[in-house]
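Trainee: Just a sequence and a predicted model for now, questions to come.
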Amino acid sequence: MEHAAHDFSILGLFMQADLVVKSIMVGLLLASIWCWAIIANRMAAYAKARKDMAAFDRAFASGQSLDALRNSYRAAPTSGLSAVLVAGMDEWDKSHAQNAATPEGLKARLEIALDLAVSEESAKLEKRLGFLASTGSAGPFIGLFGTVWGIMNAFTAIATAENTSLAVVAPGIAEALLATAIGLLAAIPAVIGYNKLSAEAGVISARFEGFADRLVALLSRQLDAGKAA
């Protein structure tokens, strides 16, 4: 009869757990949902970034001047390669407006401006990835804490009932282990998602850095040609 008093379904185990274990389970479930939301959001953002880079590459290869290309992107909010271009061309214009376009000084200022632009765009790509890393590393331990707490309660129940039969031990142990299972449910996709997304963000950031170096070379070559003329 004692077996029938316990519901060993997942919902039943959750309802039979004490407040601390329930709080841990709910927190881990919410963290898991938020992790999936971040993964979906970042995947969509990276797909858009790749699409924007492909469109920018086509425009860059069309033969129009850097000024014309910059002006075509200035009207709309810029991101990715277009933001790097706008930052570089703005610094180029400011240097010429102040008659400060010496080759060494201009190159140094361009590199600083472009490094800042690349850092800002890279930070946008890595937005919220820290939560995935935290969940992936802390989730199992938080679930383990819930398991330890539940097992303590189970042993307390054994001592109170003065009965070590499986019917007395099993419900508390099952409730405790559910907390670890939910911790792993949150941590595993968080770790996999973080590794994949951070690697993809690194690839896109490398494209930004490569374009910034190329832009410095193009503008430096343009300045040298102007000085020679």
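Mentor: Here it is on my side, so go on. Numbering: from 1, shown residues only.

Trainee: Going by C-alpha atoms from here, please, whenever you check contacts or count neighbours.
Mentor: Noted.

Trainee: Buried residues, stretch 63-75. List them.
Mentor: For stretch 63-75, burial by neighbour count (16 or more other Cα atoms under 10 Å) applies to Leu66, Leu69, Arg70, Tyr73.

Trainee: mind giving me CSV with those residues and columns for secondary structure?
Mentor: Converted to CSV, the buried residues of stretch 63-75 look like this (DSSP: H, G, I helix; E, B strand; the rest coil):
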residue, secondary structure
Leu66, helix
Leu69, helix
Arg70, helix
Tyr73, helix
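
Trainee: Need the nearest residue in space to Asp7, chain neighbours excluded.
Mentor: Taking Cα to Cα, 6 or more residues apart in numbering as the measure, Asp7 lies nearest to Leu13, with 6.5 Å between them; neighbours along the chain are not counted.

Trainee: so how far is Gly172 from that neighbour?
Mentor: Using Cα to Cα, to the nearest Å, we find Leu13 at a distance of 9 Å from Gly172.

Trainee: What strand or helix carries the closest residue to Glu209 other than its chain neighbours?
Mentor: Counting by Cα to Cα, 6+ apart, the nearest residue to Glu209 once its immediate chain neighbours are dropped is Val118, at 6.4 Å. Using DSSP states H and E, Val118 falls within helix 103-125.

Trainee: sorry, back to before: what's the burial count for the residue nearest to Glu209?
Mentor: For Val118, the neighbour count with other Cα atoms under 10 Å is 25.

Trainee: and of the buried residues of stretch 63-75, the nearest to Leu197?
Mentor: When the buried residues of stretch 63-75 are compared for distance to Leu197, the smallest value, 27.2 Å, is given by Tyr73; criterion: Cα to Cα.

Trainee: putting a second one here so we can go through both:
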Amino acid sequence: MACCHALALFFFQDDATAVAPATTGGSALLEMVHNSGPVAFAVLITLLLASVFSWTIMLSKWSSFRRAQAQSTRFIRAFRKSGRLSEIAALSDQFKPSPLVPVFMEINDEYQRQTGGRGMPRNPVALERAAQIASSEALTNMEQRMTWLATIAAVAPFIGLLGTVMGIIDAFHGLGTAGAATLRAVAPGISEALITTAAGLVVAIPAVVGYNQLTARLREFGARMDDFGREFLNLIENAAMASAPPPVEEETYRRSR
């Protein structure tokens, strides 16, 4: 029994000396990063920059969407309370972050060009096209840098996979150089492979979640702009019909009585 114990200690002597510094020298993660090769280090730096960029996009988008949501609610409230287009147009500058403001301004400008602000519009289809163009332009402005977020979410795992492959190659190279299957020979390559794989997932997962959530918010804004455009067009038509003079037949009938 003592002979077996001595043999085991002799066989795992190299492994024990390799593992001991990692467990007593502080954080194992920081030590693995510090001992990474040039390829793994370049992969980690690239993933770090991609993570910072993706979080910058997500935080800025969430902040701008929150302001747009609040201003849209205020603008809808003011729009429905006011009875004149001139009053709403004068107040619209206060709600600039809202994507509904450019939709209102585009429809109002087209209506003013057609009628001067009174009566039934001569070309209602042009008003609808103006609303669609304004909605499309506002949504395009809100979608800026979203493609970068999607690209980071898709590419980050593959960048981490590159570090994984290179780490495995280093592990096999160390194994061949050492000539024996010891932990000291394969540990550096395996640690590089694991840490780059984990880094790629850490970067990609938040980017995927953020992209999906922001895309859902963009769809909500697009639907809200379309609904507001239809509501505004209905308001213009109803106001124009209410202020229109009665038909000739009805006026003649009233006079005959």
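Mentor: Looks like it arrived, so ask away. Everything quoted here is computed from the prediction, not taken from an experiment.

Trainee: the helices in the first structure, which residues?
Mentor: Remark: helices of the first structure, listed N- to C-terminal, are 10-16, 19-60, 66-74, 81-97, 103-125, 129-161, 166-228; assignment by DSSP state H.

Trainee: Is it possible to get CSV of the ones you listed that adds distance to His3 of the first structure?
Mentor: What follows is these, written out as CSV (distance: least, Cα to Cα, whole Å):
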stretch, distance to His3 of the first structure
helix 10-16, 13
helix 19-60, 22
helix 66-74, 69
helix 81-97, 64
helix 103-125, 52
helix 129-161, 15
helix 166-228, 6
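
Trainee: right, and those - which one's nearest Glu2 of the first structure?
Mentor: Scanning those with Cα to Cα as the criterion, the closest one proves to be helix 166-228, at 6.6 Å.

Trainee: and the closest one, how far from the second structure on average?
Mentor: When the second structure is overlaid, helix 166-228 of the first structure sits 1.5 Å from its aligned residues on average, using mean Cα distance after the TM-score superposition for the first structure.

Trainee: And that helix, what does it pack against?
Mentor: Applying 3 or more Cα pairs under 8 Å, 6 or more residues apart in numbering; DSSP states H and E, one finds that helix 166-228 of the first structure contacts helix 10-16, helix 19-60, helix 81-97, helix 103-125, helix 129-161.

Trainee: Save the buried residues of stretch 63-75 of the first structure as a markdown table, and put in distance to Thr147 of the first structure too.
Mentor: Putting those into a markdown table (distance: Cα to Cα, whole Å) gives the following:
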| residue | distance to Thr147 of the first structure |
| --- | --- |
| Leu66 | 61 |
| Leu69 | 59 |
| Arg70 | 58 |
| Tyr73 | 55 |
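
Trainee: just to revisit the earlier point, the equivalent of the residue nearest to Asp7 of the first structure over in the second structure and Thr151 of the second structure: what is the separation?
Mentor: Mapped onto the second structure by TM-score structural alignment, Leu13 of the first structure lines up with Met32. In this structure, Met32 of the second structure and Thr151 of the second structure are 28 Å apart, going by Cα to Cα.

Trainee: Geometrically speaking, which residue is the centre of the second structure?
Mentor: Nearest to the centroid of the C-alpha atoms of the second structure, with distances taken as Cα atoms, centre = their mean, sits Tyr211, at 3.9 Å.

Trainee: can you pull the contacts of it?
Mentor: With contacts defined as Cα atoms under 8 Å, 6 or more residues apart in numbering, the neighbours of Tyr211 of the second structure are Met58, Met146, Leu149, Ala150.

Trainee: at 10 Å instead, please
Mentor: In this structure, Tyr211 of the second structure makes contact with Ser54, Ile57, Met58, Met146, Thr147, Trp148, Leu149, Ala150, Ile152, Ala153, Ile205, Arg217, judged by Cα atoms under 10 Å, 6 or more residues apart in numbering.
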